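A.B. asks: Sequence and predicted structure below; questions after.
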Amino acid sequence: MPTLTKLVSMQEAAEHNSKDDCWVVIHGKVYDVTSYIDEHPGGDDVFLDAKGKDAKEEFDDAGHSQDARDLMEKFCVGELDPSATTIPEPQIPSNKADVVQKIKDLPTQYWAVPGAVVCIAVIVGFLYLRK
């Protein structure tokens, strides 16, 4: 009887992105490397930098041995769901007028506080010099 393979979306794999809960995707397979992260010769940054993508190029470029490839199999939790291989991009507002207005308002927001501070400093300076 064949073993059922869990399908994991890239978004689900990317949510496991901390040292205490780390999944990586390599060659379409998803691995839970949480228990191995401290033992990895390349350090934990290698795993944490691989979130949200298939890290097959990074894995292959590192020149892993066959022993390393065999070790990986015990960490496999499933295969990447081919119907959802990317993390959804953030939604950009469709109303361009709102976006343009927000850009126009930025200088006002950034200059309001410093302008008020300068005005108060000038007034306090004149009041101080008057005495």
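C.D. replies: Sure thing, it's come through.
A.B. asks: drop to CA atoms for contacts and neighbour counts, all remaining ones
C.D. replies: OK.
A.B. asks: so what secondary structure elements neighbour the strand or helix carrying residue 121?
C.D. replies: Using DSSP states H and E, residue 121 maps to helix 96-130. Contacting helix 96-130 under the criterion 3 or more CA pairs under 8 Å, 6 or more residues apart in numbering; DSSP states H and E is no other helix or strand.
A.B. asks: ok, second structure coming up, stack it against the first:
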Amino acid sequence: MPTLTKLYTLQEASSHNTKDDCWVVIDGKIYDVTTYLDEHPGGDDVVLAVTGKDATDEFEDAGHSKTARELMENFFIGELDLTFPAIPELEISHKNQPTEYFKELVELSKQYWAVPVGILSISVGIGFMYLRKKGSN
């Protein structure tokens, strides 16, 4: 009779991120390495730094030996549930619906319209005065 493998979401695995309760995800497999943290040659902080995400790249970059890979099997507790989205679906607003930032920008432009108009008016006035003075010389 085949053994059923427990499936966990990345969110579930990432909630186990302390020295007293530490899971890591490597190649779609989840390992509870809590009891191994003190023995890890790179120190527990290296392992704790990769909890809450897929640590496959970091594991491969460290160049773990065949023995280390075999030792990992002792800590295997389940697999990553790939049917569950790793990133929650974002709510997409309608294109024609102005965002809060845009609304705030419109309000500010209504309040401070006089500043750019004043600067433009002064610039135009100075330009006319300069041209008039230059023409009279």
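C.D. replies: Noted; the coordinates are in hand. Just so it is clear, the structure is predicted and the values come from calculations on it, not from any experiment.
A.B. asks: quick check, distance from the helix holding residue 121 of the first structure to the centre of its chain.
C.D. replies: Remark: helix 96-130 of the first structure is offset 35 Å from the chain centroid, using CA atoms, centre = their mean, to the nearest Å.
A.B. asks: mind listing the helices in the second structure by residue range?
C.D. replies: 10-14, 44-48, 56-61, 66-72, 100-111, 114-136 (DSSP state H).
A.B. asks: Dump those into CSV; add mean neighbour count and distance to residue 28 of the second structure as well.
C.D. replies: As requested, the helices of the second structure are exported to CSV (neighbours: other CA atoms under 10 Å; distance: least, CA to CA, whole Å):
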stretch, mean neighbour count, distance to residue 28 of the second structure
helix 10-14, 18, 10
helix 44-48, 17, 16
helix 56-61, 12, 8
helix 66-72, 11, 13
helix 100-111, 11, 39
helix 114-136, 11, 57
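A.B. asks: Select, out of those helices, the one closest to residue 81 of the second structure.
C.D. replies: helix 10-14 (7.6 Å; CA to CA).
A.B. asks: JSON lines for the helices of the second structure, including distance to residue 20 of the second structure?
C.D. replies: Formatted as JSON lines, the helices of the second structure follow (distance: least, CA to CA, whole Å):
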{"stretch": "helix 10-14", "distance to residue 20 of the second structure": "14"}
{"stretch": "helix 44-48", "distance to residue 20 of the second structure": "11"}
{"stretch": "helix 56-61", "distance to residue 20 of the second structure": "21"}
{"stretch": "helix 66-72", "distance to residue 20 of the second structure": "18"}
{"stretch": "helix 100-111", "distance to residue 20 of the second structure": "42"}
{"stretch": "helix 114-136", "distance to residue 20 of the second structure": "60"}
